[in-house]
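In: Mind looking at a prediction? Sequence and model below.
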Amino acid sequence: MNKNFFKYSAFALALLGSLSSSPVLAQQSLPKQVKIKPEVLKDKLKGGWAGQVIGVTFGGPTEFKFNGTLIPDYMTIPWFDGYIKNTMIKSPGLYDDLYVELTFVEVMEQKGIDAPVEDFANAFAHSEYQLWHANQAARYNLLNGIKAPESGHWHNNPHADDLDYQIEADYAGLMTPGMPNSASEISDKIGHIMNYGDGWYGGVYVGALYSIAYVSDDIQFVVNEALKTIPAESDFYKCIADVIKWHKQYPNDWKQTWFEIQKKWSEEAGCPAGALSAFNIDAKINAAYIVLGLLYGDGDFTKTMEISTRAGQDSDCNPSNAGGVLGTILGYSHIPKYWKMGLAEAEDIDFKYTNMSLNRVYEVGYKHALEMVKKNGGKVTAKEITINVQQPKAVRFEKSFDGIYPTHKISFWNKPMAKEFTFDFEGTAVVLQGVAAKADNVKEDHVFDLTIYIDGKEIERTKMPTDLMSRKHEIFWKYELPKGKHQVKVVTNNPKEGYSIRVHDATIYSDQPVDGIHAHDGKE
């Protein structure tokens, strides 16, 4: 490893001392019951929430700026006293992963921990914050009559395997100490609002990591045990199992494991922005970076932050998840002072678009955790909390984009669409990307009414709002077409001066992967 890699980290460790410890024996199994003092449980819960905020703040400046590559060793990632407060006030949009999950926490506080999915979906759909990818596709679906769980299904959401619920699922584990199956039940209900298959598994796995982190301080055990909640036949399971295997094979070289992850798991199939691109918002590869940070960080907060961030891609949300899990293991009081500097002055600031601050969610989250302990047959007294620990069970198997492989893109260079827009392609599926736009001098929004035809047959009538909050992420998509040549025609039923549909590109899919090494255009 490059000796400069931990130049910044070494400075922090020199101030704080290493947090790593070597257990005499690795933990072999979860206990059936755990007794814990209330102050210890609350300290762990606070550590989980604080760890998230620390991680996302630290990784914020690098988010999706290093796609398919490592953040170089010589690049110092800033951290200083007052940084958290300053970021929360001046860049509140950075905390999108937190304010989405806090929406769900607020619903539970208002409607109860067993509130129906409709309450969560309605609060999510009508929230005031901007959303992207699976979240925005789900919001559009909900606002246009497609209810959960169909709002997250890959037939209705081209971003079903994206990491959206993965970065928002921390609350499910933090409110279920030692109860990973209860966390999975919560994620089954809420995670399917926006995700399906591997995208949903990302949230299930993160929830299980937190749940088990309450009752074990053996990071390797936590990572392995949480994986039992994921079906072994899923790609998500296989990806994380590979990271665990490579960590054993290369225990002192996280970069070698990073390269192994790239070689095997960096090809994106679902997200049309990530397919055939270095950009990768897929849940499993970003979850691999979370696990990379946890395993090679080995209980050291600085190493965990550095590695999970320097792996790239969604390099603010990944250290947020990793920092939250490690914060739960350590407890708030044992997160190094270096990483908590300036945190106290930010803990009373409400996250934008919510009525929740860190201090507020410490209280509410603790209340929900106690409710879940009692719901699972545990006991709560003033001096002791008895948790009936659940042995993790795999959730049901789901697979998005089965038998669908991206082959090429057709670029339309963001040109404005005429009243009718036509193009041809050969394959089994297509996603047409574009946006509804308005001229700079136009204030009012417009909702385009479009009719989509494939091979002369009408397949969809859809709306394209220019409003950012209710926008449709893609113009249209159609999977599972007969293999062969097809023609697409998009008709604008209500064109309006000053407004346009800007067409970006079409991602084309087939039922077989293309061998890019040997593929050519027919010309020798």
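Out: Looks like it arrived, so ask away. Numbers count the residues shown, from 1 in each chain.
In: Please count neighbours and contacts with C-alpha atoms only from this point.
Out: Noted.
In: Identify each buried residue in stretch 243-255, please.
Out: V243, I244, W246, H247, W254, K255 (16 or more other C-alpha atoms under 10 Å).
In: cool, and stretch 485-505?
Out: Buried, per 16+ other C-alpha under 10 Å, within stretch 485-505: 486, 488-492, 495, 499-505.
In: so can I have JSON lines of the buried residues of stretch 243-255 showing distance to G203?
Out: As requested, the buried residues of stretch 243-255 are exported to JSON lines (distance: C-alpha to C-alpha, whole Å):
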{"residue": "V243", "distance to G203": "18"}
{"residue": "I244", "distance to G203": "19"}
{"residue": "W246", "distance to G203": "23"}
{"residue": "H247", "distance to G203": "22"}
{"residue": "W254", "distance to G203": "24"}
{"residue": "K255", "distance to G203": "25"}
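In: So which of these belong to strands?
Out: With strands taken from DSSP state E, there is no overlap with the buried residues of stretch 243-255.
In: Out of these, which is nearest to S266?
Out: S266 lies nearest to V243 out of the buried residues of stretch 243-255, by C-alpha to C-alpha, at 13.1 Å.
In: Which strands or helices does the longest helix seen in the chain pack on?
Out: Longest among the helix segments of the chain by residue count, using DSSP state H, is helix 38-59. With contacts taken as 3 or more C-alpha pairs under 8 Å, 6 or more residues apart in numbering; DSSP states H and E, helix 38-59 sits against helix 83-90, helix 301-310, helix 317-330, helix 358-375.
In: Residues contacting stretch 88-97, please?
Out: By C-alpha atoms under 8 Å, 6 or more residues apart in numbering, the surrounding residues in contact with stretch 88-97 are V53, V56, T57, G60, D164, I167, E168, C317, A346, I349, F351, K352.
In: Next one for the comparison:
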Amino acid sequence: MGTIETAFFGHHEADPRALLFYEWCQRRESGYAVDDFAEEVHELSRMERPLEKACWRLLDRIESAERLPEWRYLEWDDVNGAAGEPDSAAVSAEATAAREAGPLPPEELFDRVHGGWLGRAAGCTLGKPLENGFLWTPSRIRAYLEPVDAYPLTDYVPVRDPMPDGVELHWTWPESTRDHIDGCPRDDDLDYTVLGLHLLEQRGPDFTTDDVAALWLERLPFLQTYTAERVAYRNLIDGFTPPDTATFRNPYREWIGALIRADIYGYISPGDPTRAAALAARDASISHVGNGLWAAQWAAALVAAAFTADSPHTALTAAQTVVPARSRLGVALSEVMEDHRRGFPWDHSNAAIRARHGRYNWVHAIGNACCIAAGLLWGEGDFTRTIGLTVQAGWDTDSNGATAGSVAGILAGAASLPAHWTAPLHDRLRSSVAGYDGSSIADLARRANDVAVRFAH
């Protein structure tokens, strides 16, 4: 499996071993009859040097496999490429509730939008040193933190001195660990929030997927994209257009990338999860389908719902309405909600999430969405507890911490966020988006607030 991990961290958009292996995984996960290819896939994907023609031939055969007749989940193909319409009655009830709540007072709206940006930045930074799901399991995270009284997490990750043998934090640790943070470090989880704001300012709510594609090529460096986005970018350069960019030789199309791009659509749709989900789906369709796209809808709806919700549970219930109930994502999120309803402790729920979804890659949308949901539910509205639990769950720690922090930050408002999370950020955001490095977080929040107000009229 070493060569697959190497491809994962390298040029996975072009490595036939990675594209073959992860497409085979994607087909298995979505109910296709591909088990008989296992031996060939593992043999070719583990080779030190790729046999390109053999990989492409086997990939063609895998892509021609039929769906298992007994498969019980709703998949992308079942809705003929549509986003998967949420339940109309549930959406209508939620929309009515949002309208009845009325618009937030201007000062409160800005405080909550600002809280979302700050929470996203803090949660992302908290998770960065532990980002590597191949290595940082919940038990290893605990074993690293407990000897220095840092578990459960209530502050940024410390650097142990001396570091335990064989332990290595993410390479960004010099700018993302306690007492080393000087402004919010650059991360794709924040790049896309910035890029989405620019898109909305320039194109408005009627932007197209072609607008998204053009903005990527203009403002986003190729090597600062990952997994599904990197493949979609490659496809754009090769002359494909959306939505084909999401599906051609893109085995990462149900991973977490579209989910991490979704928060901005919630920021500018306060109290309107249905609109937020629709905007996020349009953005997501350049690189994702199925559960990857539905996860983006869910995240955007969750953020939007947080503006008028009285609790994380209320926001999550609203977000659930934009996910097809019979999808694997819909079922997975319902299981987390049920674990919470039954009164299970967080560590029990986290173990259950890993048992149910450990077959997925550590940056797949489904397992990580469950970690976000659990962090919010068991965090019970407390910002510190929410992002701490979410990051302690492992997998895509910075992405999950960012989304959970965004929602928790909106629920609390910027003025109520603990200073030990926000002060080290120094109101400054590093970014690889052209023209935005060193941006003021408060200024980005004001601009998002202005877009929200403009779109409301």
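Out: That came in fine, so what should we check first? This is a predicted model, so every value here is computed, not measured.
In: Could you tell me where stretch 432-448 of structure 1 falls in structure 2?
Out: Mapped onto structure 2 using TM-score structural alignment, stretch 432-448 of structure 1 covers no residues at all.
In: ok, now stretch 333-340 of structure 1?
Out: Aligned by TM-score structural alignment, stretch 333-340 of structure 1 falls on residues 415-422 of structure 2.
In: Pull out the buried residues from the matching stretch.
Out: The neighbour-count check on stretch 415-422 of structure 2 (16+ other C-alpha under 10 Å) flags L417, W421, T422 as buried.
In: Return the mean post-superposition distance for the helix or strand hosting the last one against structure 1.
Out: Element membership for T422 of structure 2 (DSSP states H and E) is helix 419-422. For helix 419-422 of structure 2, the mean distance to aligned residues of structure 1 following superposition is 1.8 Å (mean C-alpha distance after the TM-score superposition for structure 1).
In: just stretch 106-125 of structure 2 next, same as before
Out: Superposing on structure 1 and averaging over aligned pairs (mean C-alpha distance after the TM-score superposition for structure 1), stretch 106-125 of structure 2 comes out at 0.4 Å.
In: where exactly do the strands run in structure 1?
Out: Counting by DSSP E, the strands of structure 1 are 33-36, 379-380, 385-388, 405-416, 420-427, 429-438, 447-454, 457-465, 476-478, 484-492, 499-510.
In: Make JSON lines from these and add distance to L370 of structure 1 to it.
Out: Output for those, formatted as JSON lines (distance: least, C-alpha to C-alpha, whole Å):
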{"stretch": "strand 33-36", "distance to L370 of structure 1": "12"}
{"stretch": "strand 379-380", "distance to L370 of structure 1": "7"}
{"stretch": "strand 385-388", "distance to L370 of structure 1": "8"}
{"stretch": "strand 405-416", "distance to L370 of structure 1": "46"}
{"stretch": "strand 420-427", "distance to L370 of structure 1": "53"}
{"stretch": "strand 429-438", "distance to L370 of structure 1": "45"}
{"stretch": "strand 447-454", "distance to L370 of structure 1": "46"}
{"stretch": "strand 457-465", "distance to L370 of structure 1": "43"}
{"stretch": "strand 476-478", "distance to L370 of structure 1": "44"}
{"stretch": "strand 484-492", "distance to L370 of structure 1": "54"}
{"stretch": "strand 499-510", "distance to L370 of structure 1": "48"}
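In: Identify whichever of these lies nearest to E109 of structure 1.
Out: strand 379-380 (19.3 Å).
In: Could you tell me where the closest one falls in structure 2?
Out: Using TM-score structural alignment, strand 379-380 of structure 1 finds no match anywhere in structure 2.
In: which residues are contacting that strand?
Out: Residues outside strand 379-380 of structure 1 that contact it (C-alpha under 8 Å, 6+ apart) are L370, V373, K374, I385, T386, I387.
In: let's see 6 Å
Out: I385, T386 (C-alpha atoms under 6 Å, 6 or more residues apart in numbering).
In: now stretch 313-322 of structure 2
Out: Here stretch 313-322 of structure 2 has contacts from P86, A90, W298, A301, L302, A305, A306, A309, using C-alpha under 6 Å, 6+ apart.
In: next one: stretch 102-115 of structure 2
Out: With contact meaning C-alpha under 6 Å, 6+ apart, stretch 102-115 of structure 2 is reached by G409, I410, G413, A414, A445, N449.
In: Of those residues - the most surrounded one?
Out: Using other C-alpha atoms under 10 Å as the neighbour criterion, G409 leads the contacts of stretch 102-115 of structure 2 with 36 neighbours.
In: Next up, the contacts around that one.
Out: G115, G116, G119.
In: The first one corresponds to which position in structure 1?
Out: With TM-score structural alignment as the criterion, the equivalent of G115 of structure 2 in structure 1 is G47.
In: For the spatially closest residue to that match that is not a sequence neighbour, give me its contacts.
Out: Closest residue to G47 of structure 1 apart from its sequence neighbours, by C-alpha to C-alpha, 6 or more residues apart in numbering: Y332 at 3.7 Å. Under the criterion of C-alpha under 6 Å, 6+ apart, the neighbours of Y332 of structure 1 are D43, K46, G47.
In: Please tabulate the residues you listed in TSV, including the columns distance to K65 of structure 1 and neighbour count.
Out: TSV is the format used below for the contacts of Y332 of structure 1 (distance: C-alpha to C-alpha, whole Å; neighbours: other C-alpha atoms under 10 Å):
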residue	distance to K65 of structure 1	neighbour count
D43	34	21
K46	30	26
G47	28	27
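In: which of those residues map to contacts in structure 2?
Out: Compared against structure 2 with both residues aligned by TM-score structural alignment, their matches' C-alpha atoms under 6 Å, the contacts of Y332 of structure 1 retain D43, K46, G47.
In: of the buried residues of stretch 243-255 of structure 1, closest to M179 of structure 1?
Out: Nearest to M179 of structure 1 among the buried residues of stretch 243-255 of structure 1, with distances taken as C-alpha to C-alpha, is I244, at 22.6 Å.
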